[in-house]
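> I would like to see how this sequence folds:
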Amino acid sequence: MRVPHTRGELSAAVIRAFREPGSPFPTVRVDDPWRDADLQLALWICYELHYRGFDEVDPDLADDLDLLAFRRQLEQPWHEALRDLVPHRSTTHERVPEALAELVAADDGPPLASFLQRGATLEQFREFVVQRSIYHLKEADPHSLAIPRLEGQAKAAIIEIQADEYGGGRLSDMHSELFRATMRALDLDDRYGHFIDQASGETLAVNNLISFFGLHHRWTPALLGHLAAFEMTSSLPNRRYGNGLRRLGFDQAATRFYDEHVEADAVHEQIAAHDLCGSYARQHPTAAADIVFGAACALAVEANFGHHLLQRWQAPPASLAS
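Sure thing, here's the model as predicted:
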């Protein structure tokens, strides 16, 4: 994948470090970490070094101490903003599955899925898919970072979930490959990371949250809570996304990604809440609040993403899906 275009001094500093090792980094000052596209892109580039990396960028830079120190500076204001928006909720380890269910039941995020089902134009649906491609083309990889840190029932549970995400070892059934089929049906380039320059700050924040939890051992419980929130809120929106594509005249090849999630995530919901998060909380009672925090953060960044798209479409500038 090519290196993205810069969006300000923070992302420019990270890219400059690829080409000029030892170059200085700026002081990190941002007013709105959730939406600051420069901050979020700088973080995304740092994180991507731990996934597939970039063309003509030394893979060893993933372990560069100066770059890691700057990444920590980038993470600090965003983490503080998450703490302000989603304060830790006190809960006991016995109540973690119930606390997750209550959190999901109380979620009143924007009606993005309903709009895509009933009223979105083809161009708006294409734009939604472009934004989602930043995650779905590497679907499951960030959550898989938790696997070596788990044991017992929690480990078995996450492997059961992730095995489905990876198609049970069948390339054609991998969820990332199903999403590629959706992109091709919509006449979109399905190369990994192709649309990173079109990704909004809100889209990058959705992706960066998973990597933030996944790349820090300390935030493993939050990563599990994040996965649980993903699975517990997925079935109904994906049913609506598939119906939206059918309304626009697309066939099963285009909708299979969404249709697959309707059935799979209905099963994953129970596994994630009880077998994964519940068993992990029993093994690590002090981690209960962090599990719920991770789930609450997942819901918050998704709501922010949905509000952003709906607001764009109320008074849309030029489409991002090009």
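> can we go C-alpha only for contacts and neighbour counts from here?
Noted.
> Which strands or helices does the helix or strand hosting residue 261 pack on?
For residue 261, the host element (DSSP states H and E) is helix 252-270. Other helices and strands packing on helix 252-270, by 3 or more C-alpha pairs under 8 Å, 6 or more residues apart in numbering; DSSP states H and E, are helix 175-185, helix 220-232, helix 235-247.
> Mean neighbour count, these: which tops it?
helix 220-232 (a mean of 27; mean count of other C-alpha atoms under 10 Å).
> tell me how far it is from the chain's mean position?
Offset of helix 220-232 from its chain centre (C-alpha atoms, centre = their mean, to the nearest Å): 11 Å.
> Please produce TSV containing the helices and strands packed on helix 252-270, extended by distance to residue 278.
Formatted as TSV, the helices and strands packed on helix 252-270 follow (distance: least, C-alpha to C-alpha, whole Å):
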stretch	distance to residue 278
helix 175-185	26
helix 220-232	10
helix 235-247	21
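> what's the closest of these to residue 151?
Counting by C-alpha to C-alpha, residue 151 lies closest to helix 220-232 out of these; the figure is 12.5 Å.
> residues making contact with the closest one?
Outside of helix 220-232, the residues within contact range by C-alpha atoms under 8 Å, 6 or more residues apart in numbering are 100-101, 104, 143, 146, 149, 210, 213-214, 265-266, 268-270, 272-273, 276-277, 280, 287-288, 290-299.
> To check against the first, give me the structure of this:
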Amino acid sequence: MTSADLPLRTALPRGRGPISRSILSAYATGQRGDVFRTERVAAADPLGEDVQLALHLCYELHYQGLQDVDAEWEWDPDLLHIRGMLERLFLKKLRECVAGGDDVTAVLLVEPVGVVSRHLLDHGEWWQMREYFVHQSIYHHKETDPHAWVIPRLRGTVKAAMVAVQFDQFGAGHPDQARTRRYADLMTSARLSSGYLAYLDEVPACMLATVNMMSMFGLHGRFRGALIGHFAAAEATTASSALRLVQALQRWESSPECSLFFTTPQQPMRDTVIGDLLAREPGLAGDLVFGVQATELLERRFADHVLGCWRAGRTSLRSGRADPDRQGGVSVPAGKDYR
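The predicted structure follows:
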């Protein structure tokens, strides 16, 4: 079975707390039960496992959907009410943790650190690279899908530039060259599952939060500036991190499919997109700054978690399953070369 043949809909994961478990129960049974007990949301940790999985379960209905979950849930008003409460909780926490302001030039001049890619290049082991692939699969299975939602909300050059980016990301008319397909090929080459969100149960809240933020910004027109800020922050980091990852993969003599994903050229559109957006809507400067800062905040939290685990000699994934050939990491068939 090739990556293109794998089912797109995600099997329901395990719950991580009362909110996510109640949503999963509602999806599975069709009965709301106590899923809409709003006091649970108010008391929850905005960046914790329960809230982030609950948000992901709500957002996934707008993407490929969830296996055996009725499509009617996508626009269920009561579920949207709970999702809105979770979003406000998440958004409030993000705003509390960043400096804010409207100086776009200043935030864009900050050099991205890319600490995980630096670690993988300088000190990393192969099992750690494979864990990194697992974490990033939650993002790369969607890639720029959330950015597509902003296109109808833009005009002029910024709209044309975002369409050009999307065209490249989706393979420029060639499905086998789409970023999502190439990441699936990377996963297969690393002897990992290439199925859509196959590792949802394994990935912690700090990774889910980065994707949930994109979904939240993309689904709400009022956050279009913040989503462009995320786009700008991600583009600033991509090239340097990709180079370091390629160099690390070369050190391990990994298969060409692993490196191919990171060597595919992408159009640099950040300055074009930001310049035209602010020329048309200067009032979005503060939102754009917020998008950049929130992206950097969540990336730092993810890096702190991953590097903290690796430096302690343990897996950064939730299950803690051991790699049969090395301590930590995700399992592979015993006795086989998985590079």
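> quick revisit: just the buried ones from the contacts of helix 220-232 of the first structure?
Buried residues within the contacts of helix 220-232 of the first structure, counting neighbours by 16 or more other C-alpha atoms under 10 Å: 100-101, 104, 143, 146, 210, 213-214, 265-266, 268-270, 272-273, 276-277, 280, 287-288, 290-299.
> Among those residues, name the ones in helices.
Residues of these located in helices (DSSP state H): 100-101, 104, 143, 210, 213-214, 265-266, 268-270, 280, 288, 290-299.
> show me the contacts for whatever residue of the second structure lines up with residue 50 of the first structure.
If you follow residue 50 of the first structure across to the second structure using TM-score structural alignment, you land on residue 62. Under the criterion of C-alpha under 8 Å, 6+ apart, the neighbours of residue 62 of the second structure are residue 74.
> Could you measure from residue 62 of the second structure over to residue 194 of the second structure?
Going from residue 62 of the second structure to residue 194 of the second structure by C-alpha to C-alpha, to the nearest Å gives 21 Å.
> what does residue 225 of the second structure give?
Distance, residue 225 of the second structure to residue 194 of the second structure, by C-alpha to C-alpha: 33 Å.
> With residue 283 of the second structure instead?
To residue 194 of the second structure, residue 283 of the second structure is 42 Å away according to C-alpha to C-alpha.
> likewise residue 136 of the second structure?
Taking C-alpha to C-alpha, one finds residue 136 of the second structure at 12 Å from residue 194 of the second structure.
> Neighbour count: these two, which is higher?
residue 194 (24 against 17; other C-alpha atoms under 10 Å).
> What's the match for residue 24 of the second structure in the first structure?
In the first structure, residue 24 of the second structure lands on residue 15 (TM-score structural alignment).
> Sorry, slip of the keys, the one I care about is residue 256 of the second structure.
So residue 256 of the second structure corresponds to residue 252, using TM-score structural alignment.
> Residue 295 of the second structure now?
So, by TM-score structural alignment, residue 295 of the second structure is matched to residue 298.
> Now do the closest residue to its match other than its chain neighbours against residue 301 of the first structure, distance only.
Among residues not flanking residue 298 of the first structure along the chain, residue 226 sits closest, at 5.5 Å (C-alpha to C-alpha, 6 or more residues apart in numbering). Residue 226 of the first structure is 11 Å from residue 301 of the first structure, where distance means C-alpha to C-alpha.
> How about residue 27 of the first structure?
Taking C-alpha to C-alpha, one finds residue 27 of the first structure at 25 Å from residue 301 of the first structure.
> quick one: which of those two has more around it?
Set residue 27 of the first structure next to residue 301 and count neighbours by other C-alpha under 10 Å: residue 301 wins out with 22 against 11.
> show me the contacts for that one.
By C-alpha under 8 Å, 6+ apart, the contact list for residue 301 of the first structure reads 202, 205, 206.
> Of those residues, which belong to helices?
202, 205, 206.
> orientation of the helix holding residue 261 of the first structure relative to helix 235-247 in degrees?
170 degrees (axes from the mean of the first three to the mean of the last three C-alpha atoms, to 10 degrees).
> ok, and what's touching helix 252-270 of the first structure?
161, 164, 175, 178-179, 181-183, 185-186, 228, 231-232, 234-236, 238-239, 241-242, 245-246.
> and the angle for it with helix 220-232?
Using the same axes, to 10 degrees: helix 252-270 of the first structure against helix 220-232 is 130 degrees.
> what about helix 252-270 of the first structure, distance to the chain center?
With C-alpha atoms, centre = their mean, you get 17 Å for helix 252-270 of the first structure.
> Which residue, other than its chain neighbours, is closest to the residue sitting nearest the centre point of the first structure?
Closest residue to the average C-alpha location of the first structure: residue 207 at 3.5 Å, with C-alpha atoms, centre = their mean. Of all residues not flanking residue 207 of the first structure in the chain, residue 135 sits nearest, at 6.1 Å (C-alpha to C-alpha, 6+ apart).
> Thank you, goodbye.
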